[in-house]
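Student: take this sequence and fold it.
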Amino acid sequence: MTRSGSARTAVLWTAFLLVHAVVAVAGWILPSQPMGDVVLVYEPWATSALSGGPIVGVTETWVYPQLALVPMLAAKILSLPLIGGLGASGAYLIAWALMITVLDALAFGVLTRRSSAQPRRIAAWFWCAALLFLGPIALYRIDAVTVPLAVIAGLWLTRRPVIAAALLTAGAWIKIWPGALLVAAIVAGRARVRMLFAAALVTAGVVAVLFLLGARAEIFGFLTEQTGRGLQIEAVAATPFLWLAMTGGARIEYSFDILTFQIVAPGADAVGSVLTPLMLLVALAVAAIGAVKAVRRAAFSRLFPPLALSLVVALIAVNKVGSPQFQTWLFAPVILWLVLDRTRAKVPAAIVLALAALTCLVYPLNYDALLRAEFLPILMLSVRNILLLVLLIVGIRALVRVPSTPPAVKE
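Tutor: The predicted model follows:
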């Protein structure tokens, strides 16, 4: 490595550590408890499992896939030496932030190991900026565990497709969205049979362990749990109802079953009920476009990035849940697009940075005002949601425009 390359790498790592420190500390001082889920939900689940109580996903149906409990347990174990001076909650928060930072550092190391590769440096700077713009929600949610897994897997897709597929499958058993990257990789890649086998093997292993632990109907309970959700206030489809809430035509109410704020209004339940099948249809249509391009021998570096991003955006934009941490899902496909084809990734990267900043402005900075249905946060959230639809259009447009590779001419 040259001296200039070492200096660039040192600057990148300094920025990485500073951003993580700033975001971690911001969680303690910003309003609306941006790290509330970690101590109010994750820590009690982990404590219950370790102390002989109910085990979410095993003895009772859970909203998350079961491997999500693993990092929660890991953070609890890491927090034990810190409890004496910080208390259980403080220790768990610090352990969680350190755990996510270490996971991100592993992925960041894989990303920046070729310090002379400009696309990788640009992708690394994008990741730092996206984390900073999105704020504490990028760190203090279970989704943060899946981002580094997806980045590493994406970077390994061409050289280590089996390991990459296994990582993406494990990520999907933590939070479903990495499965979209797996689908894109299987459609666009050449090692699709091996990737399918790896995914099936990991899934079979997880299901077998859960069965041995006593889970039965709970194994796929995270799928059925979603059906009972109403229309969450941050969802794209909830935008018109938020404007109605300003005039009293809709209400924002808290669901103690799902632990989130939802829309109560005529037509809201009907809209929520059609979103899940519509989301599946959009995802299938996007995958079909990608499959046609793959059959026509499109290059992986051109096909995979827009296909992966479009699938992930579809899971966010056409969803009755619109949690702010969903924006972290966009980081990995954009990072990979910048690495593989940075010229065409500039517009999606800029949109994702804007989405991150707007999301932070709404949550946690103006969330209380949003719950009161005030004009400014509704306007900011509306712009954010429109940008999500724009990003979906940009991704699909780039996917449609992926060129086919003509077959070799035999002489």
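Student: please make it C-alpha for all contacts and neighbour counts, starting now.
Tutor: OK.
Student: what's near enough to touch the residue nearest the centre of the chain?
Tutor: In the chain, the C-alpha nearest the mean C-alpha coordinate belongs to Trp329, at 2.6 Å (C-alpha atoms, centre = their mean). Applying C-alpha atoms under 8 Å, 6 or more residues apart in numbering to Trp329 gives the contacts Asp143, Val147, Trp177, Val312.
Student: closest one of those to Thr112?
Tutor: Val147 (15.8 Å; C-alpha to C-alpha).
Student: spit out the contact partners of the nearest residue to the closest one once chain neighbours are set aside.
Tutor: Of all residues not flanking Val147 in the chain, Ala332 sits nearest, at 6.2 Å (C-alpha to C-alpha, 6 or more residues apart in numbering). By C-alpha under 8 Å, 6+ apart, Ala332 lies in contact with Val147, Pro148, Ala150, Val151, Gly154.
Student: now, which of these lie within helices?
Tutor: Val147, Pro148, Ala150, Val151, Gly154 (DSSP state H).
Student: second chain to compare with the first, below:
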Amino acid sequence: MTTHRIGPPPPPFDLPPVPGITLPGTGRSRTRPQRAAALAAAWAATRVGMLGLLLVDRVGDSGVAGEVHTLYRRWYEQLVQGAFPLDDVTWQYPPGAAVVFLAPGALPWLTYFQAFVALTLAADAVITLALARAGLPGAWLWVCGLPLLLHLPYARYDVQVTAVAVLALLAVHRRPHLAGTLAGLGAMIKVWPMLTLLGTPPGRTTRSAWPAAATTVAALLGALLLGFTHTLEFLRQQGARGVQIESLGGTVLQIARATGWPGSVRYQYGAFEFVGPYVPSMTKLSLMLSVAALCWLLLWRVRALRWTPATPYDAAFAATLLFTVTSRVISPQYMVWLLGLAAVCLTTRHTTQRPVALLMLPAAAVSALVYPVLYDDVLGGTRLGLLLMVVRNGLLLAAALLSCRRLWAATAAR
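Tutor: As a prediction, this is how the structure comes out:
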């Protein structure tokens, strides 16, 4: 007697079981939409919360949103006149940043603040979609990690810059020319996205990406020099920066202040910085450490022999971590960059940076406590404020050292 099988036909090839989920047919084709829906729901819920915090934030010269309401809008009004800010100590960004500050003008039916936040939210969505297509673990890190910074990411322009860097990294393997173009654009906006090209595999990928980046930088800089006045004014202001209280060097000076060092904190160049004995020496030390970091990265590039699909991601993450911890400024919004790059690393199972990427979550959470939640303690140098800075910068320093160690061990010659 012939028996007939009742139910859906077996899949054409073996699929791994999905724990906790029993579905007819192929588990993969039906569970992926569910996972994508869960990611979309998490993104929507967390972003509503972030926007809610932004709405109740104090409006005007104070509060997290104050920079957009006053500083960014003032720059916008100057840029639409065809001139970069002149003799403005707060203008310290490459000229490509003008593209971001002028962009809200494309939404004239909204106020400048509303348009800026809308474009930032759109950039956040682009990052999430790109990461979801590349690998859901990375998308989840981004979706869950960004809200740890509360509403700060939507009141700064770092999400837009991170979107350019993330897209550049994800394009490295299949479209290196596009990756180079995006990296060049990002470098003209905030310099660090050029690090996305550090780990491009030797050969055709590097020969396509690096010239494309250089061409983009030259073309955009030329256009801005022709279209605006005072295009390079930012160099003078950037060179005058001191040691910000939130930097690694600032943490050293905070500890020294707690033990009797006579220095103090002053608001200058758009940030709270230390003034007093040994501050110039700390500034020079930070610059020397940044140069040392660059030398190590160049040595790694020369000695690297083993390349995996994750190497460009891992190298960009390690390089950005190094330049972050050696910087004279480690503002809380820098965590937006690190979360984005960490998320890209987690899109591939070949990454060496998984434990380092996970360290970004507690570092982001502590950064939110540093600013804006307990910033008065940080400014006052209280025990709580000092503890927060030691923990946050300690996490970043440990992450940078671990990242470099794992990158070298996985790729470089012994």
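Student: still on that earlier bit, CSV for the contacts of Ala332 of structure 1, including distance to Ala354 of structure 1 and neighbour count?
Tutor: Compiled in CSV, those are given as follows (distance: C-alpha to C-alpha, whole Å; neighbours: other C-alpha atoms under 10 Å):
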residue, distance to Ala354 of structure 1, neighbour count
Val147, 19, 25
Pro148, 21, 24
Ala150, 21, 30
Val151, 21, 26
Gly154, 23, 27
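Student: distance of the closest residue to Ala304 of structure 2 other than its chain neighbours from Phe116 of structure 2?
Tutor: Counting by C-alpha to C-alpha, 6+ apart, the nearest residue to Ala304 of structure 2 once its immediate chain neighbours are dropped is Ala412, at 3.9 Å. If you measure Ala412 of structure 2 against Phe116 of structure 2 using C-alpha to C-alpha, to the nearest Å, the figure is 43 Å.
Student: pretty sure the residue nearest to Ala304 of structure 2 contacts Leu305?
Tutor: Yes. When contacts are counted by C-alpha atoms under 8 Å, Ala412 of structure 2 is listed as touching Leu305 (5.5 Å).
Student: just the element for the aligned partner of Leu146 of structure 2 in structure 1, please.
Tutor: Mapped onto structure 1 by TM-score structural alignment, Leu146 of structure 2 lines up with Leu131. Assigned by DSSP states H and E, Leu131 of structure 1 belongs to helix 118-134.
Student: that helix: how far from the chain's middle?
Tutor: Relative to the centre of its chain, helix 118-134 of structure 1 is centred 16 Å away, using C-alpha atoms, centre = their mean, to the nearest Å.
Student: which helices and strands does that helix pack with?
Tutor: If contacts are counted by 3 or more C-alpha pairs under 8 Å, 6 or more residues apart in numbering; DSSP states H and E, helix 118-134 of structure 1 sits against helix 3-29, helix 83-112, helix 331-360.
Student: redo those helices as TSV? Include distance to Ala68 of structure 1.
Tutor: As requested, these are exported to TSV (distance: least, C-alpha to C-alpha, whole Å):
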stretch	distance to Ala68 of structure 1
helix 3-29	21
helix 83-112	13
helix 331-360	19
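Student: can you check which of those gets nearest to Arg160 of structure 1?
Tutor: Closest among those, using C-alpha to C-alpha: helix 83-112, at 13.1 Å.
Student: identify each buried residue in that closest one, please.
Tutor: Buried residues in helix 83-112 of structure 1, counted by 16 or more other C-alpha atoms under 10 Å: 88-101, 103-105, 107-112.
Student: tell me what angle that helix forms with helix 331-360.
Tutor: 130 degrees (axes from the mean of the first three to the mean of the last three C-alpha atoms, to 10 degrees).
Student: helix 83-112 of structure 1 vs helix 118-134, what angle?
Tutor: Using the same axes, to 10 degrees: helix 83-112 of structure 1 against helix 118-134 is 150 degrees.
Student: how much space between the counterpart of Ala345 of structure 1 in structure 2 and Asn393 of structure 2?
Tutor: Taking TM-score structural alignment, Ala345 of structure 1 has Gln353 as its aligned residue in structure 2. Separation of Gln353 of structure 2 from Asn393 of structure 2 (C-alpha to C-alpha) stands at 19 Å.
Student: from Cys295 of structure 2, how far off is the match of Ala345 of structure 1?
Tutor: Distance, Gln353 of structure 2 to Cys295 of structure 2, by C-alpha to C-alpha: 21 Å.
Student: pick out whichever of the two has more residues nearby.
Tutor: Neighbours were tallied for Gln353 of structure 2 and for Cys295 using other C-alpha atoms under 10 Å; the higher tally belongs to Gln353 (27 against 12).
Student: list the buried residues for stretch 362-379 of structure 2?
Tutor: Result for stretch 362-379 of structure 2 [16+ other C-alpha under 10 Å]: buried residues 362-372, 375, 377-379.
Student: buried sites along stretch 375-385 of structure 1?
Tutor: Pro377, Ile378, Leu379, Met380, Leu381, Ser382, Val383, Arg384, Asn385.
Student: grab the nearest non-local neighbour of the counterpart of Phe84 of structure 2 in structure 1.
Tutor: Matched by TM-score structural alignment, Phe84 of structure 2 corresponds to Ile55 in structure 1. Once flanking residues are discounted, Ile55 of structure 1 sits nearest to Ala49: 4.8 Å by C-alpha to C-alpha, 6+ apart.
Student: relative orientation of the helix or strand hosting the one you found and helix 83-112 in degrees?
Tutor: Using DSSP H and E, Ala49 of structure 1 sits within helix 43-50. Computed with the same axes, to 10 degrees, the direction of helix 43-50 of structure 1 lies at 100 degrees from that of helix 83-112.
Student: for helix 43-50 of structure 1, packing partners?
Tutor: helix 69-79.
Student: helices or strands up against the helix it packs on?
Tutor: helix 43-50, helix 83-112.
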